[in-house]
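[1] this one's sequence-less:
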C-alpha cells in the first residue's frame, strides 16, 4: 500500500487554516467589504465541520 502524498493528506487542513488566518486578519485590519469577507472566510470551516458532523456513515469499501 502506497503512502499518501503531502497534499492529499494535508491539503484541506492547510486550506482551512489559511482561510481562518485570512478571516482573522481581515476582521482586525479591514473595514467595509473586508468585514464581509472575514465573515465568509470564518464561516467556511464551520460549514465543513457541520457537514462532516451530520454526514451519514457509509460502510467502507474493501
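    Sure thing, it's come through. Here the structure is a predicted model, which means the values were calculated and not measured. Numbers count the residues shown, from 1 in each chain.

[2] For the rest of this, base every contact and every neighbour count on C-alpha atoms.
    OK.

[3] Next, count neighbours for residue 42.
    20 (other C-alpha atoms under 10 Å).

[4] Distance check, it against residue 24.
    Separation of residue 42 from residue 24 (C-alpha to C-alpha, to the nearest Å) stands at 8 Å.

[5] Please apply the same query to residue 34.
    10 Å.

[6] likewise residue 56?
    Taking C-alpha to C-alpha, one finds residue 56 at 31 Å from residue 24.

[7] ok, structure two:
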C-alpha cells in the first residue's frame, strides 16, 4: 500500500476501531467486575449509543 491509501485507511477506520475496543473492554470489565467496575462497564457499553446520538445531533445542526 502506498502512503495515501494507508493514511485514508487509518482515517476511516480509526474511530470505529477505538469504539469497538472500548466497548469490548467495557463488556469484559462489566462481566468480571463488581461494584465500581459495573459502572465502568456500563460506560464502555454506552459509548456506541452516545456516539450515534452525538453524530445525529451534530448532523442536524
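    Sure, I can see it. The structure presented is a predicted model; accordingly, all values stated were derived computationally and were not measured.

[8] what TM-score do we get after superposing?
    With the length set by TM-score structural alignment, normalised by the length of structure 2, the two chains reach a TM-score of 0.74; 57 aligned residues with a C-alpha RMSD of 2.0 Å.

[9] follow-up on the earlier one: comparing residue 56 and residue 24 of structure 1, which shows the higher neighbour count?
    Neighbours per residue (other C-alpha under 10 Å) separate residue 56 of structure 1 from residue 24, with residue 24 holding more: 16 against 8.

[10] Which residue, neighbours along the chain excluded, lies closest to the more buried one?
    residue 38 (6.6 Å; C-alpha to C-alpha, 6 or more residues apart in numbering).

[11] you'd agree the one you found is up against residue 26?
    Yes. Counting by C-alpha atoms under 8 Å, residue 38 of structure 1 touches residue 26, with 5.5 Å between them.

[12] Just the element for the equivalent of residue 42 of structure 1 over in structure 2, please.
    For residue 42 of structure 1, the aligned position in structure 2 is occupied by residue 45, per TM-score structural alignment. Per DSSP states H and E, residue 45 of structure 2 falls inside helix 36-60.

[13] distance between that helix and the chain's centre?
    8 Å (C-alpha atoms, centre = their mean, to the nearest Å).

[14] same question, stretch 46-61 of structure 2
    So, by C-alpha atoms, centre = their mean, the centroid of stretch 46-61 of structure 2 is 12 Å from its chain's centroid.
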